[in-house]
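Student: just coords:
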């Protein structure tokens, strides 16, 4: 709360907090004139029901008033020690970020012995260990399933990790690099330099390279345009380029779908897929364990050279 970027809100929150406590104290003392008196007169409201049920205005017990004032004092003390007054960080310098880091450090120390026995093992050996598989799967479910699905088969715009395709390769080192630092796959859009008709012809050619039904005449035109716009990244044969993260266009793996409309949309508007880095979230030991589990999904086999066609 002490990290406001706008000066107004810091003062606003601080004043609301202090004035709120002051108002509570004013309210109790302004309405309780009998606080200083040991004799409390009970007020009769004059309301009577059923002949003898009389309504009285009894003041709350003294212990309740003391507790009420005590809580107000406690609130002021809390605001002095902890952040709550806008820009003021509190005497103790407490932050939730610091608490999370301490909890994370304690957790890492507690689980360190669990990962210690895997430190000297290579990725394939870890992938073959049954206990490591359980740990890796739990790490995946907690950190990766939100995008790739609990079965790791992905969904539209999220790669399938089971089929074995990968734009960057399936080598353990590559998977570990991907998990650690993330990826940002970008395909530029060409809507400023080509018409939808030309993009449609290229889409027909891309479909033909994947063995899908296509219009042969349009595919011939699309091949010519492919040489002008796409060959630099995807290669003359459409096999892609792992160094660039350019997908293989000859397989039958589609991240966005194989329809002409989806392919045209990718060509004209481009794609920008980002996988967030996990280095700040997971320890190196956890990343190695997760790497082994992902690598082991296909037995380490790289079925093809692409996770998806970028226009797919």
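Tutor: Alright, I've got the coordinates. None of these values were measured; they are calculated from a predicted model. Numbering: from 1, shown residues only.
Student: alpha carbons only for contacts and neighbour counts from here, please
Tutor: Noted.
Student: Now stretch 238-252: buried residues?
Tutor: Of all the residues in stretch 238-252, those buried under the rule 16 or more other C-alpha atoms under 10 Å are 238-242, 245-252.
Student: Let me know the outermost residue of the protein.
Tutor: residue 51 (66.8 Å; C-alpha atoms, centre = their mean).
Student: and the longest helix for this structure?
Tutor: Of all segments of type helix in the chain, defined using DSSP state H, the longest is helix 7-31.
Student: Alongside the first one, take a look at this:
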């Protein structure tokens, strides 16, 4: 907010708040001085309905005045103790952010007992622990399912976590790093490096041919030589590079769409795909259980074999 508002706004809010309280108090004092002597003062406002129904201007009831004064006193005490006068923090230095952090710390402390029994255990062992997988599944539903789907099979632009195709590697260490730090996969637009629009089309068909997908064989043969512009990341044979997060072009897994048009669009426009880091949302124990759950999704056969 500091990028949009100067400190003058803080002073404006503080002055307006104090002025409103003073105004309310002044109005109460003025109203309390009003006295009406029965039989002497004409306490009518001059408004008459149905010939004999007059609107009176009686003083405020004392109980109402007392309650109003108490609300002003309460407001003054509140503003002294809590933030409310512009950017002033109040004598208690309370904040919603601090309250949230305290609640999170208390929750972590309470859950530390639960996570303690899983600490230090390898993924292979955690994958056979029903209670560990139950926690991992709930963590996945709360933090990952929004992008990867409740079944973890992903969708266009969001990787399928149940297959064996890992952009950055499927080892326990790589999965933990991905969850903790996030990933930012960038493919720059390559049309200028490839050549003409016809060259781009030929390269797209060559890429399709690497996985045995339907393609134009003649165009693919012409595009083979131009594929050198892509080999720096995807490798000379199109096998990908997990160190860079470059996809394997030899399988039939198409993260951002399949077919000649989709590949041409990727070459022309590039792609910037980002997975956010969860290291600030989840503690290391949670990341360990979540990572073990994600790892188990693509290791179902191994997990089943080791569990027998």
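Tutor: On my side now, so go ahead. What you are looking at is a predicted structure, and each value in this text was computed from that prediction instead of being measured.
Student: And the TM-score between these chains?
Tutor: The TM-score (TM-score structural alignment, normalised by the length of structure 2) is 0.86; 298 aligned residues with a C-alpha RMSD of 2.7 Å.
Student: and the residue farthest from the centre of structure 1, helix, strand or coil?
Tutor: At residue 51 of structure 1 the chain is in coil, as set by DSSP: H, G, I helix; E, B strand; the rest coil.
Student: go on, the one 5 residues further on?
Tutor: The assignment at residue 56 of structure 1 comes out as strand when based on three-state DSSP.
Student: Count the residues that sit near the nearest residue to it once chain neighbours are set aside.
Tutor: Distance criterion C-alpha to C-alpha, 6 or more residues apart in numbering; nearest residue to residue 56 of structure 1, sequence neighbours excluded, is residue 44 at 4.7 Å. When counting by other C-alpha atoms under 10 Å, one arrives at 12 neighbours for residue 44 of structure 1.
Student: residues touching residue 44 of structure 1, list them.
Tutor: Listed by C-alpha atoms under 8 Å, 6 or more residues apart in numbering, the contact set of residue 44 of structure 1 reads 54, 55, 56, 57.
Student: so it sits in a helix?
Tutor: No - applying three-state DSSP, one finds residue 44 of structure 1 to be strand, outside a helix.
Student: what about it, distance to residue 28 of structure 1?
Tutor: 21 Å (C-alpha to C-alpha, to the nearest Å).
Student: Please apply the same query to residue 239 of structure 1.
Tutor: Counting by C-alpha to C-alpha - residue 239 of structure 1 and residue 28 of structure 1 are separated by 78 Å.
Student: Please spell out which residues along the strand or helix carrying residue 176 of structure 2 are buried.
Tutor: In this structure, residue 176 of structure 2 sits in helix 172-181 according to DSSP states H and E. In terms of neighbour count (16+ other C-alpha under 10 Å), helix 172-181 of structure 2 has its buried residues at 172, 175, 176, 177, 178, 179, 180.
Student: Check stretch 1-13 of structure 1 too.
Tutor: Result for stretch 1-13 of structure 1 [16+ other C-alpha under 10 Å]: buried residues 1, 2, 10, 11.
Student: what's the closest of those residues to residue 137 of structure 1?
Tutor: residue 1 (36.7 Å; C-alpha to C-alpha).
Student: Contact partners for that closest one?
Tutor: With C-alpha under 8 Å, 6+ apart, residue 1 of structure 1 has these contacts: 83, 84, 85, 86, 87, 89.
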